[in-house]
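Asks: Structure here, sequence nowhere to be found:
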């Protein structure tokens, strides 16, 4: 029935976009689950969203077998496959497309729920963010302008369309009659052939994926010959990554800033490129930077970012308390700390809940991580605050190392960081085999803690 939530656990393929459009046309509420979710996370999302049915790819059947809720949904679970073989006992996705509607479909109204995304869970358990057809329309309309999309564009959004980045960039491309290139993963072994064969005009990738593409794969400038713009968001783009990527490709990385609850409020335009800035406000957005007392801060002074926009979320699904804590008089508290220069360009300093307080001074983890990443031996970096009875918190860094470079002594690495960020540098550094990432591919500081 219209309004029912249809959960999906689907890989990053065109079928996922087809699923979204089918839900929108029929008034159903799409509820994408991150494809990395394991059984407990799947159960949490299904419970929060009150899903009626789950559409899942068969390659996740082992994990779904451990789910307590998937098989108990009111309308059950549809397992589909994209392989056409005699041994395939599951529904083929193509057969779902061939099924004719059994009744007339009424177009949904603008205020009806359209989609429920789940937050990355960087500050707690994921919450269900509800967008209506109207709020989603505002997000798409604004992003079409800020990303300068047109029918000639081929967009490769190398991020999962189960999350807002991949979803929004795919939708603005389709809305302008462009072509979407779906990357199954962010791994260079998949990205490089797509760059060579599909000739995208615009590319969006997470900073961590861009770093791997530049340093771990044999990418050349020729691979990017069709690309006119490269966008990145979801985490801070370090100056080292910006420098290395530009040197390899001849293209600058245009940073954007987005959030599940508000869409993509800033994009750095190619004509106004400034290293380190996430750009000016996109069309339709209003911003307010406030101190701890709720007063607006001056130019170049860091404050907590509040956003007002017709495309702000309707609310957290079935969580009015969290909605009331986040939205006040139409302004949404992002929890992110930013400053604005005299030209209105915003500069990201970090999440308020991740700020490290050392001897009364605020330290942004991303700033320290960027300093560590400048070292040639550091492949990935994560920084957290650890309780200290004398100083409040001390700074601890975690790194993974580039296997092709001689490993540095940790004290040398600390001195390297101190030369760049002074007293904000880590007092200790731990080497990891792999950097933990959250469901959206960002450094998982909760796990590090």
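Replies: Yep, it's here. Just so you know, these numbers come straight off a predicted model, no measurement behind them.
Asks: only C-alpha atoms for contact and neighbour calcs from this point on.
Replies: Will do.
Asks: Quick one: end-to-end length of stretch 46-61, please.
Replies: Using C-alpha to C-alpha, to the nearest Å, one end of stretch 46-61 lies 16 Å from the other.
Asks: List the buried residues in that stretch.
Replies: Residues 46, 48-58, 60 are the ones in stretch 46-61 that count as buried (16 or more other C-alpha atoms under 10 Å).
Asks: go on, stretch 346-354?
Replies: Applying 16+ other C-alpha under 10 Å to stretch 346-354 flags 346-352, 354 as buried.
Asks: got it, and stretch 362-371?
Replies: When burial is assessed from 16+ other C-alpha under 10 Å, stretch 362-371 yields the following buried residues: 363-371.
Asks: Repeat that for stretch 316-331.
Replies: Result for stretch 316-331 [16+ other C-alpha under 10 Å]: buried residues 316-317, 323, 326-327, 331.
Asks: For those, give me TSV that also has secondary structure and distance to residue 308.
Replies: Formatted as TSV, the buried residues of stretch 316-331 follow (DSSP: H, G, I helix; E, B strand; the rest coil; distance: C-alpha to C-alpha, whole Å):
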residue	secondary structure	distance to residue 308
316	strand	16
317	coil	20
323	helix	14
326	helix	12
327	strand	9
331	strand	5
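Asks: put this beside the first:
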């Protein structure tokens, strides 16, 4: 109890330790189809697909993969936005015994070639508009087959007729792929393939369900090996945390990309495991999202801070009824307190900050949604069966509460290692403990706080400066919509603090006013010395602001 003070914080409704059903991820779709055959599993732009239809489609996909020679452990890449095809391909690959490689549809040819080569992927599922990009890298990789689908294939009438014209106008790309040779049409597969469930030998702990590539902010992206046990454990923990949610009844807003590990666990796996309806949106647009919430009444809304920021700052937000939203866990980046408070006021629901990383499937910590007040600025406490400690940067030994060091985590959701990278695996996994690379501390009650990435810490004039602390202050300013702080080269201090700012619509503020404002809340050495105002900030697909991209831009500018 002394070593794990967070245990005393747990409400009686959440177990400290859990049992995990030793069965593959795809088995939950089999069960959902048996229990809720006619229940809507997916709502995609008003097209509804039942659990029975989803199950049958996944089996057809699995059998087609097997006809292409896919064997247990072979890698299949899914390069799709949120869509029914992404869900079908994911579960179909697992039914065939394959390993899913989630691939960002925004990848350039260079990024795609690297991932396909590194993973040894044999089959890729992609959109018609992305086919030219994929076909160009095919010959340089282990890719043998390209399965092509189109957004219109799963749109209701008359959207399915209109969409091709919209797509042509937006992209200028029209692709017609014949179902022959090494090219395959998703629609033809669904029309001709068998829906019998393949029989696959299965090892809960050893078999890799997913190769999820890291963001590559510290060199080349690494393939994180996540087993069926890792994913089932994390989704089961997520269900325990959302203990007021009712099996078979909730509606989940699937806005987080399913190709991102948080969207995959909190939307894709959890929804199927619990028989929820998924409302899938292929991209984030604030107005579209507000309309969907107003009309479709989602109850669970996993997201990222930039998504919530976009919604609360939309000029017409008060025209929409958002009261259905009851529970939201924010991940991928720190959640400004100001954003949390405004979103909760708008919806009447609960928005709390959580924490995770690709290497842990991804969630390890979160604040409690109910029965306990959220601790502002904290990532919360470790999830069931999850241990955490703060390690000294000098000695590697555990530190007492209140002292800043590197966060390390341990639990059944922690990866098996990096794909074909034993040395990198040894550096971050020691006796089951995962070194996260994040700096933080634990308070006396067992709540954890992230002060920053180890690599993002700014050292100016000998002082250690944590960007997150400064960003929290900036977010509280009434004119600021988004802010990110980075260390940029400085001939005198080594590094100096620069703030990149996006202002709210029709708002204005000067550098001089911001300096006076920050001086009220921050020590002199933490105050930004440089401000840059931008229309937007570079972000990942899940909405995480790319601080390293800004730093790299600065270095190139300075030569």
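Replies: Looks like it came in fine. Note that this is a predicted model, so its numbers are computed, not measured.
Asks: circling back to that earlier point, show me the two of the buried residues of stretch 316-331 of structure 1 that sit farthest apart.
Replies: Spanning the widest gap among those are 317 and 331, at 18.1 Å by C-alpha to C-alpha.
Asks: And the residue nearest the centre of structure 2?
Replies: residue 262 (3.2 Å; C-alpha atoms, centre = their mean).
Asks: All the strands of the stretch 251-400 of structure 1, residue numbers only.
Replies: 253-259, 263-267, 286-290, 303-308, 315-316, 327-328, 331-340, 346-351, 356-358, 361-363, 378-388, 392-401 (DSSP state E, counting those that start in this stretch).
Asks: Take those and lay them out in CSV including distance to residue 80 of structure 1.
Replies: What follows is the strands of the stretch 251-400 of structure 1, written out as CSV (distance: least, C-alpha to C-alpha, whole Å):
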stretch, distance to residue 80 of structure 1
strand 253-259, 31
strand 263-267, 30
strand 286-290, 43
strand 303-308, 40
strand 315-316, 30
strand 327-328, 39
strand 331-340, 37
strand 346-351, 39
strand 356-358, 46
strand 361-363, 48
strand 378-388, 36
strand 392-401, 38
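Asks: which stretch among those strands comes nearest residue 107 of structure 1?
Replies: That would be, of the strands of the stretch 251-400 of structure 1 and by C-alpha to C-alpha, strand 315-316, which comes in at 22.5 Å.
Asks: average distance between that closest one and structure 2?
Replies: Mean deviation of strand 315-316 of structure 1 from its aligned counterpart in structure 2 after superposition (mean C-alpha distance after the TM-score superposition for structure 1): 0.9 Å.
Asks: For residue 79 of structure 1, find the nearest of the strands of the stretch 251-400 of structure 1.
Replies: From the strands of the stretch 251-400 of structure 1, taking C-alpha to C-alpha, the stretch that ends up closest is strand 315-316, at 28.3 Å.
Asks: what stretch of structure 2 does the closest one fall on?
Replies: Mapping strand 315-316 of structure 1 onto structure 2 (TM-score structural alignment) gives residues 417-418.
Asks: Repeat that for stretch 223-242 of structure 1.
Replies: Aligned by TM-score structural alignment, stretch 223-242 of structure 1 corresponds to residues 321-340 of structure 2.
Asks: Would you mind finding the longest helix in structure 2?
Replies: helix 51-67 (DSSP state H).
Asks: which bit of structure 1 covers that one?
Replies: So helix 51-67 of structure 2 sits over no part of structure 1, by TM-score structural alignment.
Asks: Okay, buried residues for that helix please.
Replies: 51-66.
Asks: Just give me the neighbour total for the aligned residue in structure 2 for residue 116 of structure 1.
Replies: Using TM-score structural alignment, the partner of residue 116 of structure 1 in structure 2 is residue 211. By other C-alpha atoms under 10 Å, the residues close to residue 211 of structure 2 number 23.
Asks: can I assume residue 211 of structure 2 is in contact with residue 223?
Replies: Yes - with contacts counted by C-alpha atoms under 8 Å, residue 211 of structure 2 reaches residue 223, the gap being 5.4 Å.
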